[in-house]
Structures are given as structure tokens and as C-alpha cells.
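Student: sequence first, then the predicted structure, then my questions.
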Amino acid sequence: MKNQSFRRLLGGLLALALAIPAPQLLAAAPKPAWVDAQRLQQADQEPGNWMSHGRSYGEQRYSPLARINAGNVAKLGVAWTRKLDWDFGVEATPIVVDGVMYTTGPYSIVYAFDAATGKPLWRHDPGVPRDKGGEGCCSVVNRGVAVWEGKVYVGAFDGRLIALDARNGKRLWSVDTRLDPDKSYTITGAPRIVKGKVLIGNGGAEFGVRGYVTAYDARSGKQAWRFFTVPGDPAQPAENEAMRMALKTWHGNGWVKWGGGGTVWDSMAYDPELDLLYIGVGNGSPFNYQFRSDGKGDNLFLSSIVALRPETGEYVWHYQTTPGEMWDYTATQHMILADIRIDGQVRKVLMQAPKNGFFYVLDRTNGQLLSAEKFVPVNWASHIDLQTGRPVLTGAANYLDGKGMKLVMPSFLGGHNWQPMSYHPGTGLVYLPAQETAAGLEPQKEPLFMPIRNVVNIGLDVPSLPEDPQVVKQIAQSWKGALLAWDPVKQQAAWRVDYPTAWNGGTLATAGNLVFQGTADGRAVAYAADSGKELWSSPVNSGAMAGPVTYSVKGEQYVTFMVGWGGSFPNITGPLSLGARVKPEARVVTFKLGGQATLPPARQAVVALPPLEAVKADAGQLQIGRSLFNGLCANCHGLNAISGGVVPDLRYLSPDKHKLFPGIVYGGRANRGMPSFAGGIGQEDVERIRQYILLRAHALKAEQEAPLSSR
């Protein structure tokens, strides 16, 4: 009797199963990260997911979700938060598929969380050597993963592209993307996946490498094609017609030794209808145009947007934002694809606000320039000629004219950097994390190519920053940040929110008439998309630089901020980033309406100096020590030995650490991310650096002991 009942029950379940259409079965029990071309192309039909870096192939970073809206956003509270392993810069855009979040932290560590609760599901550490940070310009950051057919893909900082099983984080395959393992190639950008191919570029232009983007088969990891962005050795045959065209725009052969640059380290977008892949290309190597190309030629494809066929890597068209680039004006910044009405006609456009300070609107079918206007103060060019598409140079920023240091606006940090912008099709506005910056640049008299890999080789003398705290304060106050609601048709700001410092976070636009952004001073903020009115703000403990995302699980909408202060601005320009006044703390912070979770207290800065020994070096030795520090150490520890707080402030070194200083410099501290400088500098120079650090510590002590009225 029991067997007959069991058979009837089993038969009934089988009949029920057969009656359910296959898609419903898949929806009821989806495979983790099972994303394919159809799902990505129809991303708007799944607004609860965030399946690719910009949510859709067009990279608009706009969500149709509206359960959280301008009317109720003030009720947002913390839903959950999770601490990450390393308190360095956090720049990742999380991917959320079917209730699971996949994201990254420093050293390319991948995390999978339950997107509703924050419960850790798995963690994968790719084992990037902890002292590799010295081989990248801007810390061991990572901007996130891609997912495809049950796999999670991450570009490791040391140059590997890795495929993981989305179920458990176990490695399935790994390939070395580096053209030359002896050069400082890195990966900080998020992969993109188009037509079953994983696309990834590299960083390293500041260290003398040749740029390219590579496509790998998503299932096997086999290389499908590689497109170089600068020509190789002219004594060797060019790889293709695009490289033969580019070679005509380079002169001499300096770029052969220096690599040429042009790394594709961040932005990409894809138009399925046109079947065009768009890549953003970086700066020259070295910055100094005279060393790189005898000061002549456009140097294609530096600082360019290039359209390729994703199946083959075939060149289709390009637009160069900064011909003859010599200011670190990369065009790797976020690109957005949209269809907008211009002069009564709907145009398929590509929009970008690169470092050089101009907002560009291109026809993405052919690369034609439609418009370009300044969005921050600019002095290197007066305007962009719409007939030729070329900038009209002013000469004011030409540091190669033999007339000394030139003030350049924007600085090498740009009017807009990697922090992604977003586009709202309802308002027609682009929400742009802009910044006003300036720097003094002066060329080296002779090219200095040091034989150790963790030294930046840009062909310029390191910009000098005064040591007087009052002067530094004035300069810091001139480096401003802003959220611009930019009208790409009128080419002007519809509204603007000012911030006290640069390096604020990427943006997210939603159908709830909202724009979300993290700030350098440690807040998550929501504004009305149409007016810019601030509607909500919450502390997140540290600077939030990454682009936030929104998604839904079982009808509940969430907004996630990846938090963690770091990157080039806080590291290098420590004296100018103090307005942020936050300590690095890496964590995921997720909000929902009525959330009741709490954040732990924010970390506090060290304020007490240890006992200081007397400075023994004379003025000449200290000046050498200053130059060496700013040339070798400031990339992490800050110009003039003033840290932005991400890595230790060396002015606070204890007496014991001062005794160990030579061993630390030569041996490095791999467990803390510091490389070895053995073979690069002599013992006398190490002591000069140490003496300069002591000098700066005494200056800080005097500043702390001064009356408040004189500070």
C-alpha cells in the first residue's frame, strides 16, 4: 500500500514537472551566474539584476528600478555590511545575478555574497604577490569581475586573467596576459564579455610598456585576437594595417625603448546592433613627447577611442581626443552609448569625459565628432575644432618650449578620472564626477630609465609641492570636486553640487528620479536626478570611490556602495587629499528601505608623534633626500612625506623603525605591500631619504604645537 501511494505521488510530481515550461524551471532553480548574450542584450527586461559592469552593454549605469524613489529615499538604512581583507583602494562595481553578488577588493580578491543578507558564499584569493603594488601607478586596486555561463572572470593585478566556477570560486583556468613578463604590466580594469570572448586590457604605461587589448575564449581561455594600440619596433613587420597607419604618426624610435604606452586599462562598451566594440586608450610612455617621439606626430592610438570588430579585433574607426598626448590625458574614462535627439534627429552617440577636460559626443557609427565642450577649467586648448575634430592648442601648457615649468589644467589626475558616470534617459542628463585640478610640469633634461621595475618613468621632473602648510592649504582648496548633471545636447551643466575635495565616487541613476554617489569624505548620498536636491545621506566610514549599483531580491530593492579610500589621488597627493579626513576601510555597505543594520565605528587617525631624533643632514643633503623621496616614495607615501592615510605616514616612524629603515627599503615588506628597492639606490641616498623624513616629522611637530590662531 505504501509503495502504491509512493508511486502515485511520484507520478503526480513528474506530471507536474512536465507541465511546467522549461524557462520556468530554469527561473525556479537558476545556475549561478548563468549569463549569456541574450540576457545581456535584454538587460532591461531583468531590472533586478546587474549582470555586467555598466548594467547594460551601453554602460549607461541606469536602473529601471523605482521602488526606492525620490519620495521615500530618506528612509534608507543599512541592510548589511561586510568587511574586506585589505584596507586599500576599493574600486569595484559589483555584479549581481539571481540573488548573488560577485565583487572584488584589493589584490584582486574575489568575493561572492548573498545579495539580500550579505552572507559570504565563497572567497577566491588569486595569490597576487603582496609586493607587486610598486609595479602599478595607483595601488593594487581592481574594478570588478565579469560573469558568463556559470563562470566568474577576474583580471589579477599581476597580469593574469582567471576564470572561476561561480558555484564555489574554484579556479577553472588562468592565462598570463602580459606581452613581456619582465615589464610591469598590471590589470586593474574589469573584464567585458562579448560574443563568448573575454576582453581585457592592461595597465603599466608609467613603467614603460606597449598597450593592447586581448580577447580570450570564455570557455577555454585560448587567445582569440590581440589589438595593439601603439606600433612596435619599426624594424619589424607591422602586425596589421592599423599598425601600419599608426606608425606614420610616430617619429624617431624612443617609444621602442619606452614602450609607447597606450594601455587599455579601463573603459569599454559594445553596441550589439552595430556589432562594434569601443575601447578607450591611455597615455603615452613616457609622458615627455620629446623623448617618446621627437616631439612630433599624433602618436596613434594614444588617448583615443577605437572601434573594433569583437569577433576578430579588426580596426573600424578611431577618434583621438589628445593628439601628441604629453599630459597623461588618457581616454580610458567611462564611455556611454545612447540614442539622443540632436538638431531634430536621433543620433546613435558615444559620450566620454576624458581627463583632458572636454566632454565629447561622437557618432558611434563612424566616429564623427558631433560636439565637445569644457566641463572643468582647461588651459591646454581653447576649444575643439568641429571641422577637423582636433583641439586648438593655446601653448600655455607646453612644458617642452624651453621656458621652464608650466601650470597645466587639468592636472595629470584629470578633470574626470576612472570613476564612472551615468546617464538617465528620462532627464537626458549625464551625471559626471568632475574635479578641478592643476599641476606644474617640467621636462627632464635627459631621459632617466632606472633599472628597477617599481620606479615610475614619465620623463618629467616630479612636480614640486611647497612645504609651507599654509601654502599647501591654499593649493588644496583650489583642487575641488563636483557632481555635474551634464546636458550632452546643450553641452552645459543643468545643475552642480560642489565638494570640498577631488576624487569623489562614481554615479548611479535610477528610474526613481535618483542619482547616487559616494564621496571622498566618507558618505553615501542621493540627489534628485532632475534638480540636484540632496535627499539622503549616510556615513560609510571611508571614502567611497566606486560606482554604486542597485538590484532587487524577492521584490526588495537594494543599493550597494563599495567603500575604501585609496588610489592615485589619496596616495600621491596626500597633502591635497586631507580634506577627505577619512581613514582607509574596505567594506561592502548595502542599503534598503527601513534597513536596521549598523556600521561599526570609523577608524580613528593617529595624532601623537613618537620621540624624534635630531636631523643631522645639511640643507644640500636634505634637498637630495626630498627629490629622492618624491621620486621614489611619494607614489605611495605622499609628496613631501605627507600621506593621504592609505599607507603609513612615515613622519610617524618610531625610533625602532628608523633603526631598521635601510633594511625595510632594501628588503621591502611584502606582507604589507611594499616592494624592495635593492639595486636601485645606494646607502647614502637611503640615509638622505631618512633624514628628509625626520625633517618633515619635526615640521609636523612644530605645526601641531603652534597656537590654533596661526594654523
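Tutor: Cool, the structure landed.
Student: C-alpha only now, for contacts and for neighbours.
Tutor: Fine.
Student: so what's the residue nearest to residue 130 when sequence neighbours are not counted up against?
Tutor: Nearest-residue entry for residue 130: residue 673, 4.6 Å, with adjacent residues in sequence omitted and distances by Cα to Cα, 6 or more residues apart in numbering. With contacts defined as Cα atoms under 8 Å, 6 or more residues apart in numbering, the neighbours of residue 673 are 130-134.
Student: and those, which are buried?
Tutor: 130-134 (16 or more other Cα atoms under 10 Å).
Student: tell me the two of these that are most distant?
Tutor: 130 and 134 (9.6 Å; Cα to Cα).
Student: any common contacting residues for these two?
Tutor: Both residue 130 and residue 134 are contacted by 673-674, under the criterion Cα under 8 Å, 6+ apart.
Student: sec struct for the closest residue in space to residue 146 that isn't next to it in sequence, please.
Tutor: The spatial neighbour of residue 146 that comes closest, neighbours along the chain excluded (Cα to Cα, 6+ apart), is residue 153 at 5.2 Å. Residue 153 falls in the strand class when you classify it by DSSP: H, G, I helix; E, B strand; the rest coil.
Student: residue 153 and residue 161 touch, don't they?
Tutor: Yes - in this structure, residue 153 sits in contact with residue 161. The criterion is Cα atoms under 8 Å, and the distance is 7.1 Å.
Student: who has more neighbours out of those two?
Tutor: residue 153 (27 against 24; other Cα atoms under 10 Å).
Student: contacting residues for that one?
Tutor: If you count contacts by Cα under 8 Å, 6+ apart, then residue 153 has 145-147, 161-164, 191 around it.
Student: these in strands, which ones?
Tutor: Counting by DSSP state E, the contacts of residue 153 place 146-147, 161-164 in strands.
Student: distance of the nearest residue to residue 251 once chain neighbours are set aside from residue 280?
Tutor: Of all residues not flanking residue 251 in the chain, residue 293 sits nearest, at 4.7 Å (Cα to Cα, 6+ apart). Distance check for residue 293 against residue 280: by Cα to Cα, to the nearest Å, it reads 21 Å.
Student: and here is the other one:
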Amino acid sequence: MRNLLSGWGALGLAAMALAAGSLAAAPLQQGAGAQWVSPGGDAGKTHHSLLTGIDAANVGQLGFAWGMDLGTTRGQEATPVMVDGVLYTSGTAGRAYAFDAVTGAELWRFEPDVDMQVNRTVCCDMVNRGVAVARGKVFVATLDGWLYALDAKTGAVVWKGDFIEDRKRGDNSTGAPEVAGDVVVIGMSGAEYDVRGYVTALDLETGTLRWRWHVVPSDPRLGPQESPELEAALKTWDVNSRWDIGGGGSPWDAINYDPETGYVLVGTGNGGPYATSKRSPAGGDNLYLASIVALDPKTGRMKWHYQETPGDNWDFTATQPMILTRMMVDGEDRPVVLHAPKNGYLYVLDRRDGKLLRANPIVRTNWAKGIDANGGPILDPQAADYTTGPKIVFPATTGARNWHPASYDPATGLYIGAVLDMGNLIFMTDGAKPHKARGLNNDAALIFTPDVKEALATFPPAFGDAVRKTPAYAEALKNPASAQVRAIDPLTGRTVWAADTAGWQDRGGVLTTASGLTIYGGVTGKLFVRETKTGKLLKEIDTGTAIMAAPMTYAIKGVQYIAVMAGWGGGGYPFVPRYSAAYMRGNMSRLLVFKIGGGAVPMPDLLPPLEVAPEAPVQAGGVTAQTIARGQGLFFGNCAICHANQPRSITPDLRRMQPATHDAFRQIVREGLLVPNGMPRWDDILSVEDADAIHAYLIDLQGKTRTDELAKVNAGKPLDGPSLTILSNY
């Protein structure tokens, strides 16, 4: 056998310690061995493997070993975990699975009963980013905010814990839990809605609440803050802030337990509403938005913090995955955290005290001119303050980096991950906005730079002229977007090599190995293997299913396997790009496993050709142009974030409703007829008249779509060519 288990001795102890729930006694390793004990592989979540059984010499023989259809068409973002020969993973809305890691035999499946009303507050699909395994239990969080401890052998529920503070607000959950000693820590989502962000620690054995740490202060008129650090944070907020909306800050990902310091590191979310001037009119840094905070897992008290985007104005979350490792910095071997959040910078911080060691831009960043001597950004209001008028801001709210995990290869010192260099036009929407319970409260509109030029033709001339005068307009036209997998020197920000992806929506997680391989998927359905040092393409496998999640690898009895979750989804999930495998073959979400000597991947069937939209029904009596315009506004305010109304969308194309759907429209929207399918009811927000106005708009849109598509057929043009455009905020 070749050097398959290189470095496994010490790492095996760390893996067994994690499985036993006693990781604090183990040293931090730089890579996973035969087992892959957390979604990030090792305690530092480096997404790096010490295995060398698959290398440049034999990767040409990599093929399909086994797979599993997950029975859903929603997005898959989890990285599986392998402990003691069992492959554990999570899926849509918090489902969990256990498979024999060699044969693929299903050992158990957990399908929780999820309150689908939570879908009203989920911006970015019913995804889940993984499980934690410790003390014979598998921990998984559901979309509606329940944490389950499952028996690792049987999948039976050991306990169920509620970690949502206020179920009348927009709180939900898409992240992976993190075991930290005798607690399991979980974040929550929903900053665009009406939440006050927090992380919660539950007892590992019982599921009872141990502590909760809030990101944002509470309304000071309601009494003292929950902790001294929140009292300090209050000084960075206007006393007249929009406390009714909650402030945002939800830590929906990026929770790492550091066994060397004993701290839990948490990346926090964006502010709500987006604009600082609306959220905290007098300004301020608005601690602890868009920050990394270090917490004591025993008490929940804060040890240190570093705010990456003070007074966040642009949805620049700090929730992107962190990597804990060691590096030589300025001649000293330091314990560091590597972090590339949405805001376009790659940060290197000391894990002991949060001291900033390096911060380098990796994309265009016109919101800031650089980082000052105190470690804070040098803001550029002229370029990026959209509260005084529309601005094109780089990077976009999609982020230079997002949830897609990067990898750190200690042998080369390279940080390798998906990077998006794109901006967006951002502008305020008119009028004062009252608190919208469990509804979007972001109060800003966004158009990504690839769409800006076309979109301006639909706006009043004065608005278009204002946009064209913005400092970044010429740059937006010159280079609207660039999406790549990049290998970056984290100390300098220099890109060592870059590989283009199929488009700006094509981003995926990364795995590296000690044999010098970089492995990642694409939404085209391809799995790519490159040489880590140079980026040279060594192998690609067409799977027929879009891949966004990070691959992982493990070894059993001398055989190394690579596994990856496949399925299109996440932010903007209804808008399926044409280059995606989901556009051509549908979105049959799957778990795919590969090994040397494997065969061809079973391919999903191609979708049938598109058909012309059905004839629209006659409008009800009394429908006017004003009714349709009102319905359009209600649609974009409540429905468009999920319904793209485009061919091949993951959600129903409402321009193609059949007569039975039209007949049941009120029952679907207001009475929950399709709640089992994930469509929530809206009778607490939308009146009968509101639902009818939305329906009138969709009938009008369906009629226009049919006319447009019939004209294309007569002209011999494809139905999915450029047509009626629907713009939605992100």
C-alpha cells in the first residue's frame, strides 16, 4: 500500500477524541486522516486531507463508486462526515442520513417534521450545511430551529432542543452545529427579516439551554442588556435605532471550536435593515455586526472580537467559513484564523486575542480604500454610500466569498476557494418602512453588475442618468463579473493561480489533499481535480448534477474515497443558470462517492423541450391596470424571492400555471393548500384582495409570456432566449 495514511497517528487520536466529545484535550491538526470527523474534516476545518492514496499518477482512474438519490430537488450544501465506517450527512430542511461508507447501504434516515411556515423567512433555500458527531450522537439542526440529537447507530431521537428565542420573528436555521466540550453550539439565520442575531449552546447530553449570546443589543428602554459586552456595544448604536426590526447579525454559518485556545469563534451576520442610516440613524460601528467573536463555551462570555465591516451598510456578512491553522507570521509560529468574508478582504487574525496580522483585498473593493493602522477599513463614502443616491458597489452582496468552504494546504501555504469579483447597483427604496413581522425588512434594492446596463432601460431616465454618473459605472460595464477558483497566498493576498468557472453563479467548495490535489465541483455538473501547486487540470468527471458543496475524502481498508453532495440551490436558487446541469437535467439531488477504479456516473435524463406557456384565463371583472400594478408590487415584495418565473426554475414558473392552479390560487396563497410541498400560507399578511391582485398580475404576465413565446416559435427562436425580464432583490 502506498503512503495512504500519511500523518494518521496523531490525527487518529484527534479524530477519536472528537467522536468521544473530548476534543479540548487534543492538539489542533492541519488535515484530516482516514476519518473525516467534522464537515471541515479536522478541528480547524481546513478541508485538507493527509491521505495520499489518490494522486496525480492514478487520478485518471477515478470513477463512480456508489451514490444515493436524496429524493428532493432542493439545494445541497453539506459536507459529509465519516466516523467508524459510517458516512453521515444532512440534507434539505435538516434531514439526516447514515450510509455504510464502503457499500453505500442506507443504515438509517431521519426526516423531521418541519413547520414549513418558516419558508417565508428563508432567503436562500431550504439548505443545511452538515452534522456534528460526538459521544455516539449525530446532531442536526432543522430549518425551523430545532436541534436533534440522534443515536449514531439507529437514527433514533435521543433529545430535541428548541434553540429559537422568538418564534414570532423571522428566525430560521441552515448551519451546522458545533460541539465544544460538553455543549453543542448552533447559530440562526434571517437577518434580512426581523431578527436579533444570536448563538445558542445546548447541553450535549440533555439538550437543555446552557447559554445564549446575542450579537445585537436590545432596545435600552426595555432594561439592562444581557451581558457587559452588550452594554459596551450599545455605545456604538443610536439609542433610536430600529430595535423593532431587531438589527440583524444572524450567525448562520462559520462557528469553529478552537481546541488550542478553548474558544468558540463565531462569524456574525449583516445589519438589518441594510442601510446604516436607516438602522442606526446617528451612525456608529454597530457592534457586533459583521464580526468574528471569541466566546467561552462554558459561559458564553466574550473573550475578544474583531469587526471586519464596522457599521455594515452592504450586507457584508462575516459568516463565511473560517479556517484555524498555524502559520509563520513575521518570524513567529502563530495560531491563526484565516477568514475571507463577503467584504472582499482576506484576513489573518491571531486566535489567542483577535489581533489583526494581515488584511488584503482579493477582489475590487470600492466600499473601502484599504485598512488603517488600527485594523479598520478606510471607507469611501463617495463611491459606496448609496443612501445619498444610487451607487455601484464592489463587491456585491453575493460576496467575494460566501458559504462555499475554502481549503488551506499547509504544504504550499495556499488558501484555495471560490472567489467572485462582481458588484451590484444598490439604492434605497422610497418611503418610510414600518416593521414587517416575519417579512423582508432590508429596505434596499439590488441589481448585479452583469444586468445593470439592460436594467437601466426599464427605469426613469433621471435614475439612469444618476447611475451612469456613479464612480464605478464604467468599471461595471468594462468587467461586470469574474468568477474563479483561486489559490491565494493568505499573507499577501496574491493569487498564485486561478481557474475560471462557468459563470458568476458557479461557485463550489474545495478539498485539498497531501498528494497535491485540489478537488471541487461546479454547477455544470463537473467534478474537477487540479494540481494544487499550479492549478493544472488533471481530471474532470461529468456527474449530470450541479455541485456546490465541498467534497471530502476518507479511507477504509486501504481504499480512499471522495464523496460530495450534489444539487443546485442556495442564494438565488430559483434563478437556474443555463450552464447549470439543473437547467439541462433537472435537479435530482444526490450523494456521489468516487474511488480509483470506479465506473461512469449514472446520468439523470435530459429534460424535455420547453413548451409554450398555457393560455391565460380571462381576468376577473373589475381588474384594472391599477390592480395589476398593485399585484406586481405585492408579488415583488413577498413572492419574487422564491418565484423566479423563468424556464427551468427550481420553484414553479407562475407564468405557466394550469387551469386547476388558477382555480385554487386563493387556497394556495392564503389557506396553505400546498404547505406539504413547502409553500407557506400568507393569510396573516395578504388579504383576499391582495391575493387577487397578485393573481391578476400573474394572469397578465402569463398572457404576455404566451404571446412572446408564440412569436419566438414563429420566428424559429428558442423559448428560453432573452425575453421578459424579472428583477428581484437578492
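Tutor: It's in. Just so we're clear, the structure is a prediction, and the values are computed from it rather than from any experiment.
Student: what's the TM-score for these two chains?
Tutor: Once superposed, the chains reach a TM-score of 0.89 (TM-score structural alignment, normalised by the length of structure 1), with 678 aligned residues with a Cα RMSD of 3.0 Å.
Student: closest to residue 669 of structure 1 among the buried ones among the contacts of residue 673 of structure 1?
Tutor: residue 131 (7.1 Å).
Student: what does stretch 113-128 of structure 1 rub up against?
Tutor: 79-82, 96, 99-102, 107-112, 156-158, 168-170, 553, 558.
Student: what ranges do the helices span in the stretch 301-450 of structure 2?
Tutor: Taking DSSP state H, counting those that start in this stretch, the helices of the stretch 301-450 of structure 2 run over residues 381-384, 449-456.
Student: nearest spatial neighbour of whatever residue of structure 2 lines up with residue 317 of structure 1, skipping sequence neighbours?
Tutor: Matched across to structure 2, residue 317 of structure 1 falls on residue 304, judged by TM-score structural alignment. Residue nearest to residue 304 of structure 2 in three dimensions, not counting chain neighbours: residue 294, with 5.3 Å by Cα to Cα, 6+ apart.
Student: tell me the contacts of whichever residue in structure 1 pairs up with that neighbour?
Tutor: Applying TM-score structural alignment, one finds that residue 294 of structure 2 aligns to residue 307 in structure 1. Residue 307 of structure 1 makes contact with 276-279, 315-318, according to Cα under 8 Å, 6+ apart.
Student: any idea which helix is longest in structure 2?
Tutor: helix 688-715 (DSSP state H).
Student: residue contacts, the residue nearest the centre of structure 1?
Tutor: Here the mean C-alpha position of structure 1 is nearest to the C-alpha of residue 418 (Cα atoms, centre = their mean), at a distance of 4.0 Å. When the contact criterion is Cα under 8 Å, 6+ apart, the partners of residue 418 of structure 1 are 266, 332-334.
Student: can you do 6 Å?
Tutor: Going by Cα atoms under 6 Å, 6 or more residues apart in numbering, residue 418 of structure 1 touches residue 333.
Student: so what corresponds to it in structure 2?
Tutor: Taking TM-score structural alignment, residue 418 of structure 1 has residue 403 as its aligned residue in structure 2.
Student: now swap in residue 209 of structure 1 and tell me
Tutor: The equivalent of residue 209 of structure 1 in structure 2 is residue 195 (alignment by TM-score structural alignment).
Student: ok, for its match, nearest residue in space, not its chain neighbours?
Tutor: Here the nearest residue to residue 195 of structure 2 in space, its sequence neighbours aside, is residue 246; by Cα to Cα, 6+ apart that works out to 4.7 Å.
Student: next, count neighbours for the counterpart of the one you found in structure 1.
Tutor: Residue 246 of structure 2 maps onto residue 259 in structure 1 when the alignment is built from TM-score structural alignment. By other Cα under 10 Å, the residues close to residue 259 of structure 1 number 25.
Student: thought residue 259 of structure 1 was touching residue 207?
Tutor: No - at 8.5 Å, residue 259 of structure 1 and residue 207 do not qualify as touching, with contact defined as Cα atoms under 6 Å.
Student: between those two, what contacts are shared?
Tutor: Residues touching both residue 259 of structure 1 and residue 207 (Cα under 6 Å, 6+ apart): none.
Student: correct me, but residue 580 of structure 2 touches residue 523?
Tutor: Yes - contact between residue 580 of structure 2 and residue 523 holds when scored by Cα under 6 Å: they sit 5.0 Å apart.
Student: who has more neighbours, those two?
Tutor: A side-by-side neighbour count of residue 580 of structure 2 and residue 523, using other Cα under 10 Å, places residue 523 first with 30 against 25.
Student: can you classify the more buried one by secondary structure?
Tutor: Criterion first, three-state DSSP; result for residue 523 of structure 2: coil.
Student: residue 365 of structure 2 corresponds to which position in structure 1?
Tutor: Using TM-score structural alignment, residue 365 of structure 2 sits opposite residue 378 in structure 1.
Student: now do the contacts for the nearest residue to its match once chain neighbours are set aside.
Tutor: Leaving out its chain neighbours, the residue that sits closest to residue 378 of structure 1 by Cα to Cα, 6+ apart is residue 409, at 5.0 Å. For residue 409 of structure 1, the contacting residues are 378-379, 438, by Cα under 6 Å, 6+ apart.
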